[in-house]
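Enquirer: sequence unavailable; structure follows:
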């Protein structure tokens, strides 16, 4: 039973959900556009490409972790309607990750395709990050209700790959920083705290399946 300090669940009206989504679009999309405008205006310091890479990469992780927070927040707080924002934030996670990768191949490697292929093969942290991007692409494409209905039970199996994407994204970030300490460790701790209830649930479900399989 979800914890609630209220006698009744707090519900959001359609207008409140719509206004909340509009504000989220303005904030998330606006921040991304503004950062690139600043970059093209040469207002991001001595290394604007690195500033864009840092901004898009770290905020992709922020959005990914926040998206994973929405299910437990909807479950354990009075407002279950928070889950209505999950698809939107998940798609924006992919958008930021794509902007991160696009910045790298457009401005850092300047669309040098042989070099891009070489980087993907020779630099493991780039391969790991690219794998995370492909997972996020698959999740974003299949996030819409029409595809969800068509896919049936396989939809949930596919979207469980978001947990793999979290690990790969944090590996990519830690590898790029050349350390797991300092800033990356806080991301790992946040991910562990967010995923801990899911891991506990998975372990309980596994034990229950094992008990059912045992002969009476």
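Expert: Thanks, I have it. Everything numeric in this text was worked out from a predicted model, so none of it was measured.
Enquirer: can we go C-alpha only for contacts and neighbour counts from here?
Expert: OK.
Enquirer: any idea which element residue 42 lies in?
Expert: Using DSSP states H and E, residue 42 is not contained in any helix or strand.
Enquirer: so the spatially closest residue to it that is not a sequence neighbour versus residue 40, what's the distance?
Expert: Of all residues not flanking residue 42 in the chain, residue 48 sits nearest, at 6.9 Å (Cα to Cα, 6 or more residues apart in numbering). Distance of residue 48 to residue 40, computed by Cα to Cα, to the nearest Å: 8 Å.
Enquirer: so these two - more neighbours on which side?
Expert: Counted by other Cα atoms under 10 Å, residue 48 and residue 40 do not tie: residue 48 has more neighbours, with 19 against 12.
Enquirer: all helices of this protein, in order?
Expert: Ranges of helices within the chain are 14-40, 48-76, 86-103, 113-122, 124-141, 145-151, 153-159, 162-177, 183-213, based on DSSP state H.
Enquirer: separation between the nearest residue to residue 105 once chain neighbours are set aside and residue 124?
Expert: Excluding the flanking residues, the one nearest residue 105 by Cα to Cα, 6+ apart is residue 111, at 5.5 Å. Per Cα to Cα, residue 111 is found 20 Å from residue 124.
Enquirer: comparison target, given below:
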């Protein structure tokens, strides 16, 4: 059985779901067993943010992989990966709001305004929320395919905000190695989309010019 056919197996989506939940389960286990280092709260905040960024990369990688490998069944797991990205963003926000701010909404509001990297991260969360809320078939039908696609292009802005959030967070320690890696990955994924779209438009123009 090849990879494309394997994705059609009834167990494929449950397996992806379980694998996507493993990082959260591992972090929860580490928290309950006091095995997250000297600063468990910071470890949870950083780790959930890292996993949100990783799932963002995985989600954006699906379309290029689908096109380049000729595996249309990859599309079946893109929505789930995107929702897990949002899940880890929400957990990341809850860890920050709970451990750093004690769920003091007034203090959280002041912190968002005061610290640019928090503001940028919160803006990314706000942009992601309507995408998660409309990631179902009924939403596609209600919005119409074109409007739905236009709305979901906000993920590109989210990617830029996520990198900026990560960059400013690491600026205090002057540690940009991981930032550069994620920026390169997301830049390549977004760059591929631009090139692919330009090629598609060029082919359409050539076909139109060649038509009798």
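Expert: Structure's in. What do you need? Everything quoted here is computed from the prediction, not taken from an experiment.
Enquirer: TM-score of the superposition?
Expert: The TM-score (TM-score structural alignment, normalised by the length of structure 2) is 0.87; 202 aligned residues with a Cα RMSD of 2.4 Å.
Enquirer: ok, back up a step: packed most tightly, which of the helices of structure 1 would that be?
Expert: Most buried of the helices of structure 1, by mean neighbour count (mean count of other Cα atoms under 10 Å): helix 86-103, with a mean of 21.
Enquirer: and residue 198 of structure 1, what's its match in structure 2?
Expert: In structure 2, the residue matched to residue 198 of structure 1 (TM-score structural alignment) is residue 193.
Enquirer: which residues touch the closest residue to its match other than its chain neighbours?
Expert: Setting aside the residues directly before and after it, residue 193 of structure 2 is nearest to residue 64 in space (Cα to Cα, 6+ apart), at 7.7 Å. Residues counted as contacts of residue 64 of structure 2 (Cα atoms under 8 Å, 6 or more residues apart in numbering) are 189, 192, 193.
Enquirer: the first one: what's it in contact with?
Expert: With contacts defined as Cα under 8 Å, 6+ apart, the neighbours of residue 189 of structure 2 are 60, 61, 64.
Enquirer: please list which of the residues you listed are also found as contacts in structure 1.
Expert: Retained in structure 1: 60, 61, out of those (criterion both residues aligned by TM-score structural alignment, their matches' Cα atoms under 8 Å).
Enquirer: sorry, back to before: mind checking what the residue nearest to residue 193 of structure 2 lines up with in structure 1?
Expert: Aligning on TM-score structural alignment places residue 64 of structure 2 opposite residue 72 in structure 1.
Enquirer: tell me, what residue is most central in structure 1?
Expert: With distances taken as Cα atoms, centre = their mean, the residue of structure 1 nearest its centroid is residue 64 (2.1 Å).
Enquirer: contacting residues for it?
Expert: If you count contacts by Cα under 8 Å, 6+ apart, residue 64 of structure 1 has them with 89, 90, 93, 166.
Enquirer: can you tell me how far the first one sits from residue 168 of structure 1?
Expert: Between residue 89 of structure 1 and residue 168 of structure 1 the distance is 19 Å, computed by Cα to Cα.
Enquirer: can you lay out the contacts of residue 64 of structure 2 as JSON lines showing distance to residue 204 of structure 2?
Expert: Converted to JSON lines, the contacts of residue 64 of structure 2 look like this (distance: Cα to Cα, whole Å):
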{"residue": "189", "distance to residue 204 of structure 2": "23"}
{"residue": "192", "distance to residue 204 of structure 2": "18"}
{"residue": "193", "distance to residue 204 of structure 2": "16"}
